[in-house]
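Enquirer: Pasted the sequence and its predicted model underneath.
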Amino acid sequence: MGSVSESIAKSIMFVGTASEIWLQLERRFSLSDGSRKYKLNKDTYEIKQYGGSIGEYYAKIKYVWEELDSINVLPVVSVITPEIFVFLASLNKQKEEQRLF
């Protein structure tokens, strides 16, 4: 269990065999990122406190936020293309213009 995140470990802690763990993880993560993001965003609006403690409510919603963060990883830019250079150069110009006012 040490090779998976804490939130994932909690969901597979009581699964009997390694093959069952793999099947469960495959089912869990087989949704496309778009579908998964939609479901998780929907979940954030559907989670309610329902008389539970604030700590329990926060733990539930934080779990969903962490799941969303895990999918929202931005790709690493390893090559600066002309388009990226133009984009960055225009940011600097905008920043300089804002300083003038």
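Expert: The structure has been received and is ready for your questions.
Enquirer: switch to C-alpha atoms for all contacts and neighbour counts from now on
Expert: Will do.
Enquirer: and the gap between K39 and P82?
Expert: When C-alpha to C-alpha, to the nearest Å is the yardstick, K39 and P82 sit 37 Å from each other.
Enquirer: Same check on W65?
Expert: Computed with C-alpha to C-alpha, the distance linking W65 and P82 is 35 Å.
Enquirer: what about versus this one:
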Amino acid sequence: GLSLGKWSAETYSGSEAGVCHFFGCISLELFGKPSALIGHLERIVNGVVASERAEGHEKIYYHGEKEAKARERSMRIGIDLDQKTRNSIASLAGKHAIPTPKELL
């Protein structure tokens, strides 16, 4: 990557994770009228989602859709934590004299 991080297949090889991120900003006007560009991209996404599904699969997800649905669910009903994580949070709360929410116990 641009920050000399590892690429996908090598991310967790070696002693360090090597995760890197790149953020960039591009003016949509460089590609034409923004509303037309957005409409064009929406048609592409809709076309992909409406494509023939692989055998045994009922839905095609666009990039980030599963994460967006998980966030909506978490905001609505909370985040499910495994018992080890609950215990760790309760331990840290106790160590720092912070009341432990009963939901964690």
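Expert: Great, that's in hand. Everything numeric here is computed off the predicted structure, so don't read it as measured data.
Enquirer: Work out the TM-score between the chains.
Expert: Between these two chains, after superposing, the TM-score reads 0.26 (TM-score structural alignment, normalised by the length of the first structure); 52 aligned residues with a C-alpha RMSD of 5.0 Å.
Enquirer: Which of K39 and P82 of the first structure has more residues huddled nearby?
Expert: Of the pair K39 of the first structure and P82, K39 is the one with more neighbours under other C-alpha atoms under 10 Å, namely 14 against 9.
Enquirer: The more buried one: which element?
Expert: Assigned by DSSP states H and E, K39 of the first structure belongs to helix 33-46.
Enquirer: could you say what helices and strands that helix packs with?
Expert: If contacts are counted by 3 or more C-alpha pairs under 8 Å, 6 or more residues apart in numbering; DSSP states H and E, helix 33-46 of the first structure sits against helix 54-71.
Enquirer: Tell me what angle the helix it packs on forms with helix 33-46.
Expert: Our comparison of helix 54-71 of the first structure with helix 33-46, counting by axes from the mean of the first three to the mean of the last three C-alpha atoms, to 10 degrees, yields an angle of 160 degrees.
Enquirer: which strands and helices sit next to helix 54-71 of the first structure?
Expert: Looks like helix 54-71 of the first structure contacts helix 33-46 (3+ C-alpha pairs under 8 Å, 6+ apart).
Enquirer: With that, I have no additional questions.
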